[in-house]
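> Generate coordinates for the sequence data below:
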Amino acid sequence: MKLSAVLIDTVSIQEYIFLSNKLKENIGASFLVKKIYEDILKEALKVTFSRDIDIKEWENDPTNIKINQDSEEVEIGYIGGGNALVLFKDKYKTTEFIKNYTKLLLVKVPGLKTAFGIIHDFDLDNFKNSMKNLHENLRENKNKYSPNVTLPKYGFTLDCPRTNESAENFEDPERAESFNEQDAKIKYISSVAWTKLKFSDKAKDEMIDKINDILNDKYTLTNDIEKLGQQEGKDYIAVVHIDGNKMGERFSKCESLSEYRKLSIGVRNATEKTFKKMIEILIKQIKKNKAFDLKNGEFKLSTENGKIILPIRPIVLGGDDITFISDGRLGIWLAEIFIKEFANHSINNEPLSVCGGVSIVKTKYPFYRAYKLAEGLIDKAKKESRKKEGSYIDFFISSSGWSGSLDGIINKHLSTVNGNLHFGPYRVDKTNEEKSLENLKYIVKEFKNIPKNKIMKLREILFEDKDNAKIYVKELKAKGVKLPQIKGMYYHEHIWQNKETPYFDAIELIDFYPEGLL
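Have a look, this model is predicted:
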């Protein structure tokens, strides 16, 4: 049977979620992206077919393809990974549905761009090839059309102080109820910012409900970026982006809709279970580790309504894609936990794996730039993963406020006459490799036992000639100080080897990896 198929995709989703420097807007935006494949999709189908359509049915029984039945006009193929497949028997209904859906998006989620792949010869018996054709049509349509999803700006309209859009929403008292006092002082903001802010608290409540069995009414999450455990003088956050390895390849190999559905459900469940496990491990550390002591610990944990605010805030949690922020000193530790726990899951006896990018920046650092750094770091990690089939992590600490692309920063600020100071990415799932995360943590731990003035002197030496480095190693030996050694390598004697050194990354990490967690 030939069907009409519509593949819905979001365009520039990262820009929509992370462009604002306000955490509440980021959280609200992520919530809205999720809702366009839930409430709004359901409403558009109801308007199109004049009845309620169960958009969750495919999850309950992924092997049951109901569109084959004579009585069925429409069916959800799957929802996941930031897109949705909807199957129709009547091709004219596809046009009607897209009109209804996009109209609802303009009203309810201004600023969010979508694109559609549409074919009218979708064959469930030739699913793999049909999906390939559908994705090709989606790519064509993305390049052809650029929809206007916000009210246009004119010379006489007020600019929104939060976005680069026209400020057309008046903050009347009724609308201000869901905002905090600072938000309510702004009289006019764009509909884009207002909608994101409106749903931020609802997004928080939904996330708390998802992990409520772990929180035990003792812990909670925050929408305030200042309450993630930062201390004065250590006012840094970590933006952590984690993404699955070769997931697109695995989905493209699916031979049937039911196989595709099972993979989608399996990946999502693995991500959510891993996230909950990570939170569980964090709470255990908060309970027993002195670093988290409420009075004398390294972290300044805040409370809200008698509950301890966790020093982590998830922003995106869907499919194999997760983005969260935390106190800057916890980013790499939390990412490592997630990567290791995720590897314990498999689908059809095939193991799952992910890579991670961690950008550590000052709390006031532009959020979108921090996210783009994390994205660049994960690209480097995935490039290494494709070579060696493993789970990798890379990180960057922007203590100097450098701007530009990740490669630009590394080439401009971290390249010396001796070689590159950036040693990553680091392998997480193996400990016996030169560039393993375990080796890096070992060096950091050893550095914490060496006087800080000697470590800072080593940092200076890294920017100087190799000969100075060798002289400094001899000076340290004469004073009874030995540099940490990586098995089979000679960094501890020459500092540099093959134009690389692990010591700069380790020095940078000393203040961003609590000793009690090493």
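> only C-alpha atoms for contact and neighbour calcs from this point on.
Fine.
> got the contact list for stretch 165-175?
Under the criterion Cα atoms under 8 Å, 6 or more residues apart in numbering, residues 150-154, 157-160, 184, 186-192, 194 lie in contact with stretch 165-175.
> What's the ChimeraX line that selects buried ones from the residues you listed?
Here is the ChimeraX selection string for the buried members of those, based on 16 or more other Cα atoms under 10 Å:
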select :150,151,159,160,184,188,189,190,191,192,194
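> Out of the contacts of stretch 165-175, name the ones that lie in helices.
Counting by DSSP state H, the part of the contacts of stretch 165-175 found in helices is 184, 191, 192, 194.
> would you turn these into TSV with distance to residue 494?
TSV is the format used below for the ones in helices among the contacts of stretch 165-175 (distance: Cα to Cα, whole Å):
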residue	distance to residue 494
184	59
191	59
192	55
194	57
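> From these, pick the one nearest residue 40.
Distance to residue 40 across the ones in helices among the contacts of stretch 165-175 (Cα to Cα) is lowest for residue 192, with 16.6 Å.
> Surely the closest one touches residue 107?
No - at 10.3 Å, residue 192 does not count as touching residue 107 under the criterion of Cα atoms under 8 Å.
> So which residue is dead centre in the protein?
Taking Cα atoms, centre = their mean as the criterion, residue 323 is the residue nearest the geometric centre of the chain, at 2.1 Å.
> Next, the structure of the following sequence, for comparison with the previous one:
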Amino acid sequence: MYLVLLETSGNQSFIFSTNKLRENLGASELIYRTGTRSLLRSVQASCGVTLWASDARTMRQNLLHQTSIEDQTSTIKVEVILATSGKALLLVEDRATAQDIIRRTTLSTLKQAPGVDLCGVYEQLSQAQSESLGDLIHSKIGSLIYEHLSHVRARRPGPQSRFQRLPVTDECVTSGLPARYLKSRVPEPSSNPNRSQRQSAVSRVKEGARLNAADRINQLIQDRGWRFAKNIDELQKSANRENQDQDKDWVAIVHADGNGLGQVFLEFDQYVQKIDGEAKPKDYFSQLRAFSIWLDECTEAAFLNALETTFGDWARQEQEAHAKQQRDASQGKAQGEFRVVLPLVPLILGGDDLTVMCSGHFALPFTAAFLRAFEKQTGQAVGADSPYNQVKPLVKEALGSDRLSACAGVAIVKPHFPFSIAYDLAEKLITSAKATKKKVISAQNFDKPYPCSAIDFHILYDSSNVDLEAIRDRLKQDGDLLYNKPYVVTHLEDLESNVLPDSYAWAKQHHWSHLEKRVVALLKPAKDGNGRLLANNQAHTLRQSLFTGRDASNAQLSLIWHRYNREPEDKAALRPLLQTVAQASTSTNDQNGIDSLFEPAWLPKKQSPNPPSAKDSHPSGSTQLTGFLDAIEAVGFMPEAESSAARSAETSTASHEQTLSAS
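Below is the predicted model:
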């Protein structure tokens, strides 16, 4: 028996190598097809086993209910363990079948998706390895096949060598690769129409796959009467439809990724053996397949849940308004199908990965909703008769929790900002968010992080500097931090009972709910309904004072804050901007308990087998931080806070009018 591995490399570079959204969409679709359609059609041609289906749910069921290659009553010659975007793992009966499947898949990819870097290898399993999971683990066959893949990939030329420039060839206007075609029409104006028509083979197939990508991803929401935006212009038009006067001229790149799952897959065989000491290799392979498909389904369900949470009410209002308009205009005549265009374009959705472009106005609430939904979906109980009944014990063994977690980076930029640079920024932001795992440590296992979801974001007002490290360095003042990112999304009730005291204190200080409360406080309307309770010029003055140091900021705050201390209602409304500061300052005798925009920073120390109790936990040294600047940055990008402020404004105006009438 042979183990076959096919895997693409350089996926991010292939997808985001140009700034054309249509090519990004098509490239993602080509990567998806490589590990699914191309592979499964090759399996069908080589072995006569039909597993491919254009509907993703049907394909998953086909994979889950395969006939085992070890079934003595069957003549089956192949069993597909994984078939996902850009990756496939199979068991085959003989060397010839392994070679034939690799040859067919790589050849079809070379023809249909030039530029995709796909490589396939195989390793023989001995009789002992086929019958004993312990022997399979001991032989490190999983590591060996990946080492083999690395060696084969290193020995052959990369995909760039496929596109020679001799004889001298003009280059493609979008990819920079040698041009091969002249486009029959130019969809965008250009100062040089002859040059703009030149197109490389890679760009050609990416554009061609875009429509397939749109059809496949729109299947997820077609029963709701929705569809995703086709391009940035349609995305902006959809986002601005609700209020044409509101500035929503921002787009966001949201990149989310699961925490710790790479290590889970690498050590998956060991977790299977720990749970069942008598497990066989076939159990390992079937559970690996079930885990992979379960993860796909959880991510997809979390994505749909986030769409409903973020856009559901708005989309239904659009549908009702359109239906009324059509009834009034047509006087009962039948009309064509109408679908609400969501201001979002999915680029990657599979495994534990999610990458979307969406309206900047909705990016932060959508991302928070996705992370919460991902935790909820992966934490749901699995029935004993479910094909996923072994998944939850594996998750518990690997991560010390009944659920998974994920982190996300959100880069919010202007619409025509280079897409590839925005994606790079989102990647750096997710790296920052993933640093959470070093701070949130399990109370049951001091060597393991506890699954904790977090967001880091940046709104790029200054496009001259997109280096995150440099940006954050500028937000340090005399040892203090002028930011509170990343923000923890996981519910505090979950963390309080499962993580160390220092970890909980850090997570509480950095919790998403505090950012939401601060934004609501900044948007709180004045009693007469004219402007905000904390006037824009005062908020701006406080913002500027942060860059002059903590003492100067506190002095500036004292000049303003006394105006609000007179009214208990005003004081309570603005208290979220300061609420933890006075308590923390009093406990450390710093600032003598005065109100401040700063608070002592919690920096969890390296944990020991004897963790501190809650009463022993304390903030670190003299370093302080503020979330005020984060809140000012997020104003305008948190619709729920805006809605809350609008409702408050209506209530305040009505109350003010009643007071005037009474007087």
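> A helix includes the residue nearest to the centre of the first structure, no?
No - secondary structure assignment places residue 323 of the first structure outside any helix; it is strand (DSSP: H, G, I helix; E, B strand; the rest coil).
> Spatially nearest residue to it (excluding sequence neighbours)?
Using Cα to Cα, 6 or more residues apart in numbering and skipping residues adjacent in sequence, the residue nearest residue 323 of the first structure is residue 241, 4.5 Å away.
> The one you found maps to what in the second structure?
Aligning on TM-score structural alignment places residue 241 of the first structure opposite residue 255 in the second structure.
> Checking that match next. Helix, strand or coil?
Reducing the assignment at residue 255 of the second structure to three states with three-state DSSP gives strand.
> Let me see the contact set for it.
When contacts are counted by Cα under 8 Å, 6+ apart, residue 255 of the second structure touches 353, 354, 355, 356, 408, 409, 410, 423, 426, 427, 430.
> Which stretches in the stretch 1-150 of the first structure count as strands?
2-11, 74-80, 83-88, 113-123 (DSSP state E, counting those that start in this stretch).
> scratch that, the stretch 301-450 of the second structure is what I was asking about
The residue ranges that make up the strands of the stretch 301-450 of the second structure, judged by DSSP E, counting those that start in this stretch, are 340-342, 344-350, 353-359, 406-413.
> Kindly report the same for the stretch 351-500 of the first structure.
354-362, 392-398, 426-427.
> Kindly present the ones you listed as CSV, with separate columns for mean neighbour count and distance to residue 445 of the first structure.
Shown next, in CSV, are the strands of the stretch 351-500 of the first structure (neighbours: other Cα atoms under 10 Å; distance: least, Cα to Cα, whole Å):
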stretch, mean neighbour count, distance to residue 445 of the first structure
strand 354-362, 29, 19
strand 392-398, 25, 18
strand 426-427, 26, 16
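> Identify whichever of those strands lies nearest to residue 456 of the first structure.
Of all these, the one in closest proximity to residue 456 of the first structure, counting by Cα to Cα, is strand 392-398 (16.2 Å).
> Identify, by residue count, the longest helix of the second structure.
In the second structure, with assignment by DSSP H, the single longest helix is helix 281-330.
> Can you give the distance of that one from its chain's centre?
15 Å (Cα atoms, centre = their mean, to the nearest Å).
> what's the angle between that helix and strand 344-350?
Here helix 281-330 of the second structure runs at 170 degrees with respect to strand 344-350, directions being taken by axes from the mean of the first three to the mean of the last three Cα atoms, to 10 degrees.
> now helix 281-330 of the second structure against strand 87-92, angle please.
Counting by the same axes, to 10 degrees, helix 281-330 of the second structure lies at 130 degrees to strand 87-92.
> how much does helix 281-330 of the second structure deviate in direction from strand 353-359?
Comparing the axes of helix 281-330 of the second structure and strand 353-359 via the same axes, to 10 degrees yields an angle of 20 degrees.
> my guess is residue 506 of the second structure contacts residue 439, does it?
Yes - counting by Cα under 8 Å, residue 439 is a contact partner of residue 506 of the second structure at 7.5 Å.
> which bit of the second structure covers stretch 99-113 of the first structure?
Going by TM-score structural alignment, stretch 99-113 of the first structure lines up with residues 103-117 of the second structure.
> in the matching stretch, what counts as buried?
Neighbour counts using 16+ other Cα under 10 Å place 104, 105, 106, 108, 109, 110, 112, 113, 114, 115, 116, 117 of stretch 103-117 of the second structure among the buried residues.
> Adding distance to residue 391 of the second structure, write the residues you listed out as CSV.
Formatted as CSV, those follow (distance: Cα to Cα, whole Å):
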residue, distance to residue 391 of the second structure
104, 33
105, 30
106, 32
108, 34
109, 32
110, 36
112, 36
113, 34
114, 37
115, 36
116, 32
117, 32
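> In helices, which of the residues you listed appear?
Secondary structure assignment (DSSP H) places 104, 105, 106, 108, 109, 110, 112 from these within helices.
> what about the fourth one, distance to residue 650 of the second structure?
With the distance defined as Cα to Cα, to the nearest Å, residue 108 of the second structure ends up 62 Å from residue 650 of the second structure.
> swap in the third one?
For residue 106 of the second structure, the distance to residue 650 of the second structure (Cα to Cα) stands at 63 Å.
> ditto for the first one
Here residue 104 of the second structure is placed at a distance of 66 Å from residue 650 of the second structure (Cα to Cα).
> Repeat that for the second one.
Here the distance between residue 105 of the second structure and residue 650 of the second structure works out to 62 Å (Cα to Cα).
> The fifth one too?
When Cα to Cα is applied, the distance between residue 109 of the second structure and residue 650 of the second structure equals 59 Å.
> Pull the contacting residues for residue 286 of the first structure.
Residue 286 of the first structure is in contact with 292, 293, counting by Cα under 8 Å, 6+ apart.
> Please say which position in the second structure it maps to.
Using TM-score structural alignment as the criterion, residue 286 of the first structure maps onto residue 314 of the second structure.
> One more: residue 380 of the first structure?
Under the alignment defined by TM-score structural alignment, residue 380 of the first structure is paired with residue 432 of the second structure.
> That match reaches residue 486, doesn't it?
Yes - in this structure, residue 432 of the second structure is within contact of residue 486 by Cα under 8 Å, at 6.9 Å.
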